[in-house]
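In: got a sequence here, can you model it:
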Amino acid sequence: MKIGNREFDLDRASHKCYIMGILNVTPDSFYDGGKWDDLDSARRHVESMIEEGADIIDVGGESTRPGHEQISTEEEIKRVVPVIEMIKKEYDIPVSIDSYKAEVVEAALKAGADLVNDVWGFRYEKFYKDNSVIRIAEITAKYGVPCCLMHNRPDTDYTNYMEDVINDLKDSIDIALKAGVSKDKIILDPGIGFAKNLEQNLILTNRLEDLLTLGYPVLLATSNKSMIGLSLDLPKDERVEGTLVTTVMGIMKGASFVRVHNIKENKRAIEMTRAILNEQKSI
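Out: Sure thing, here's the model as predicted:
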């Protein structure tokens, strides 16, 4: 898969796993709100993430933590566009836009973003605006960029949990394909922490390989989330080790990407896991 000017090898036999580094230019994100919401601090953080091994920088302008306050499209564009323009001008690394709003996504793609990372899996307009034409999917197709479609829904009214998750993702895929997004430009995200309780998050992480039956690469985004905090009874700034466990399990179950805050630690965990898994093939 080509993202920006870089080719990503998604052959699961090699156990390669790429790092999407998180850059929240928000005052209220659950883990790092307010740390990187001006250009100078964002620039320093991008430099640090690249040095530590990030493969993609994911720029988000609105917090999606539970109970977050939705901001205007204009405010979100004002937050993300200058940062995307700065990264594309100063660094040679693919950039993704973390948004579910069509107008924000189009502004970000015009600014140079290379991937659309949608926490609603192209379904926000369907659920909340009753749109039959999904503009964010059409915009993604128009610009010819890849997308990451995350599992999410307005409720937790599951009948058969894993089957429902798979069917929801199939709906997202169908929306993307009908809009003209190429099959080889779709990544799936199980949506850990979204419309799921602790038990459901743990089940889905443990059964990540079920998503691979859909035929698309998978991105796992568990970094410092409540699943880890609740399991270990730890605050948000003490969840690195728990995150590393999920990264290792993700690789073993076939994930091609992880979206994380702590780049260096996760990079080392990925390399160690790959060393062990790839050595098994030589025996």
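
In: going forward, measure contacts between C-alpha atoms and count neighbours the same way
Out: Will do.

In: which residues in the stretch 51-200 of the chain form strands?
Out: Assigned by DSSP state E, counting those that start in this stretch, the strands in the stretch 51-200 of the chain fall at 56-60, 95-98, 115-118, 147-150, 186-189.

In: for these, give me JSON lines that also has distance to residue 70 and mean neighbour count.
Out: Formatted as JSON lines, these follow (distance: least, Cα to Cα, whole Å; neighbours: other Cα atoms under 10 Å):
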{"stretch": "strand 56-60", "distance to residue 70": "13", "mean neighbour count": "26"}
{"stretch": "strand 95-98", "distance to residue 70": "14", "mean neighbour count": "28"}
{"stretch": "strand 115-118", "distance to residue 70": "15", "mean neighbour count": "28"}
{"stretch": "strand 147-150", "distance to residue 70": "18", "mean neighbour count": "26"}
{"stretch": "strand 186-189", "distance to residue 70": "22", "mean neighbour count": "25"}
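
In: can you give me the buried ones in stretch 124-143?
Out: 124-125, 134-141 (16 or more other Cα atoms under 10 Å).

In: from the residues you listed, pick the one nearest residue 256.
Out: Of all these, residue 140 has the smallest distance to residue 256: 21.1 Å, by Cα to Cα.

In: compare with the first, here's sequence two:
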Amino acid sequence: MTTYWRPIPMTDPARPPGAQALAGGWCWFDRVERLSRTEPPRVVNLDEVPADVLARLTAPREPIAGLTFDAPRIMGILNVTPDSFSDGGLFVAEEAALAQARAMKAQGADLLDLGGESTRPGAATVPDTEEIARVIPVLAALRRDGAMPLSIDTRKAAVAEAALAAGADIVNDVSGLDYDPGMAAVAARARGFCVMHAQGTPETMQADPRYQDVLLDVYDALESRVARAEAAGIPRGRLLVDPGLGFGKTLQHNVSLVRRLSLYHGLGCTILLGASRKGFIGVLGGGAQARDRMPGSVAVALHAARQGVQVLRVHDVAETRQALSLQGAVGGTA
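Out: Presented below is the predicted three-dimensional model:
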């Protein structure tokens, strides 16, 4: 029987003796939820947690592309696509993309994630050459601008390779190494690599997704992807993991993952979460259009920060930065 250990994060300044820092960050925990596929969840004290598990939960995460994780980091989304679900077509022109990137940097983004292929539900695959033509001029211009870490959001090894040559630091693979067999070898040369969980491809992923236990199934899948990345020569300290909200998940699947995000600290990697403006926020919060989901997106980002999630991938940088600043001041998060 596999046992899973979910730290129960706290940020209250009244930290009791014996509490441990979660992943070396701003949250602490003194209890853990013990989960399995055969028994009800049970909250236990730290003395019941195996030593190797506790070491992985508490170990500070290594810097990636120069970013430390003593505070939540904001990854600004820059889609240079005509058809992304939220901002498709707004930043296709190079000058518009550069202006948006510079604005997000000024608003407080810590890094940027550039994408040249929409992976919204039902989206068709874009040829490598077209995706490269969309992202590389913008990426190269941003690299000339300065030292902000840059991520390339792609499933394709050829695109990742071109982006790294143009100055990208991080590869963000929404397929989690399941789409392109050549991706691992390319990603091994990046300063950081994000493996995301997805069930199916964008064309099919929302066609009746099913899990036995979504929280634990996603954990097992990410654990397998981390092992594959390590086998390809990518150290765990250079990895980010993303549970993949909306990628082959129903509304209830997404809610279940968000509620217990802290489970994924058990993988020993930096956690990245991309919830911004997604459909489940619109359903729960009443935002019919993606552009109307900023308040709900910020609410999920704040919850994720209280769960110790280190990287928040967002469209609304200024609003998220302001909310994090206030939460840090009054709620104990950095």
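
In: residue 236 of structure 1 is nearest to which of the strands of the stretch 51-200 of structure 1?
Out: Of all those, the one in closest proximity to residue 236 of structure 1, counting by Cα to Cα, is strand 56-60 (18.9 Å).

In: and that closest one against structure 2, how far off on average?
Out: Compared with structure 2 after fitting, strand 56-60 of structure 1 has a mean deviation of 0.5 Å; criterion: mean Cα distance after the TM-score superposition for structure 1.

In: now stretch 166-179 of structure 1
Out: Looks like 0.7 Å for stretch 166-179 of structure 1 (mean Cα distance after the TM-score superposition for structure 1).

In: can you name the residues of structure 2 that that stretch overlays?
Out: Alignment of stretch 166-179 of structure 1 against structure 2: residues 219-232, by TM-score structural alignment.

In: mind listing what's buried along the matching stretch?
Out: So for stretch 219-232 of structure 2, counting by 16+ other Cα under 10 Å, buried means 219, 221-223, 225-226, 229-230.

In: returning to that earlier point: wait, which of the strands of the stretch 51-200 of structure 1 is closest to residue 265 of structure 1?
Out: strand 56-60 (16.1 Å).

In: over in structure 2, find the residue span that closest one aligns onto.
Out: Going by TM-score structural alignment, strand 56-60 of structure 1 lines up with residues 111-115 of structure 2.

In: identify all contacting residues around that stretch.
Out: For stretch 111-115 of structure 2, contacts defined as Cα atoms under 8 Å, 6 or more residues apart in numbering pick out 73-81, 101, 105, 135, 139, 148-154, 172.

In: check contacts around the most centrally placed residue in structure 2.
Out: Most central in structure 2 under Cα atoms, centre = their mean is residue 272, positioned 2.3 Å from the mean C-alpha point. With contact set as Cα under 8 Å, 6+ apart, residue 272 of structure 2 has these partners: 194, 240-242, 309-313.

In: swap in residue 183 of structure 1?
Out: Residue 183 of structure 1 makes contact with residue 177 under the criterion Cα under 8 Å, 6+ apart.

In: again, but for the one 10 residues further on
Out: By Cα under 8 Å, 6+ apart, residue 193 of structure 1 lies in contact with 201, 222, 225-227.

In: for those, which one is nearest residue 89 of structure 1?
Out: Using Cα to Cα, the contacts of residue 193 of structure 1 come closest to residue 89 of structure 1 at residue 222, 29.7 Å.

In: map that closest one across to structure 2 for me.
Out: Per TM-score structural alignment, residue 222 of structure 1 is aligned with residue 275.

In: its match: neighbour count?
Out: Look at residue 275 of structure 2: counted by other Cα atoms under 10 Å, it has 24 neighbours.

In: check residue 125 of structure 2 too.
Out: Residue 125 of structure 2, neighbours per other Cα under 10 Å, totals 14.

In: ok, the closest residue to it other than its chain neighbours to residue 149 of structure 2 distance?
Out: Ranked by Cα to Cα, 6 or more residues apart in numbering and with sequence neighbours excluded, the top spatial neighbour of residue 125 of structure 2 is residue 117, at 7.3 Å. To residue 149 of structure 2, residue 117 of structure 2 is 20 Å away according to Cα to Cα, to the nearest Å.

In: quick one, which of those two is more surrounded?
Out: Taking neighbours as other Cα under 10 Å, residue 117 of structure 2 and residue 149 compare with residue 117 leading, 26 against 22.

In: that one is in contact with residue 152, isn't it?
Out: No - contact between residue 117 of structure 2 and residue 152 fails when scored by Cα atoms under 8 Å: they sit 10.6 Å apart.

In: for residue 261 of structure 1, give me its contacts.
Out: 21-22, 223-224.

In: picking that back up, what's the neighbour count on the residue lying closest to the residue nearest to the centre of structure 2 once chain neighbours are set aside?
Out: Leaving out its chain neighbours, the residue that sits closest to residue 272 of structure 2 by Cα to Cα, 6+ apart is residue 311, at 4.6 Å. Using other Cα under 10 Å, residue 311 of structure 2 has 25 other residues around it.

In: residue in structure 1 matching residue 311 of structure 2?
Out: Under TM-score structural alignment, residue 311 of structure 2 pairs with residue 257 in structure 1.

In: between the contacts of residue 272 of structure 2, which is closest to residue 248 of structure 2?
Out: For the contacts of residue 272 of structure 2, the nearest to residue 248 of structure 2 is residue 242 (13.3 Å; Cα to Cα).

In: contacting residues around whatever residue of structure 1 lines up with the closest one?
Out: Under the alignment (TM-score structural alignment), residue 242 of structure 2 maps onto residue 189 of structure 1. By Cα under 8 Å, 6+ apart, the contact set of residue 189 of structure 1 is 148-151, 218-221.

In: what does residue 134 of structure 2 give?
Out: 80-81, 92, 116 are the contacts of residue 134 of structure 2 under Cα under 8 Å, 6+ apart.

In: ok, now with 7 Å
Out: 80, 116 (Cα atoms under 7 Å, 6 or more residues apart in numbering).
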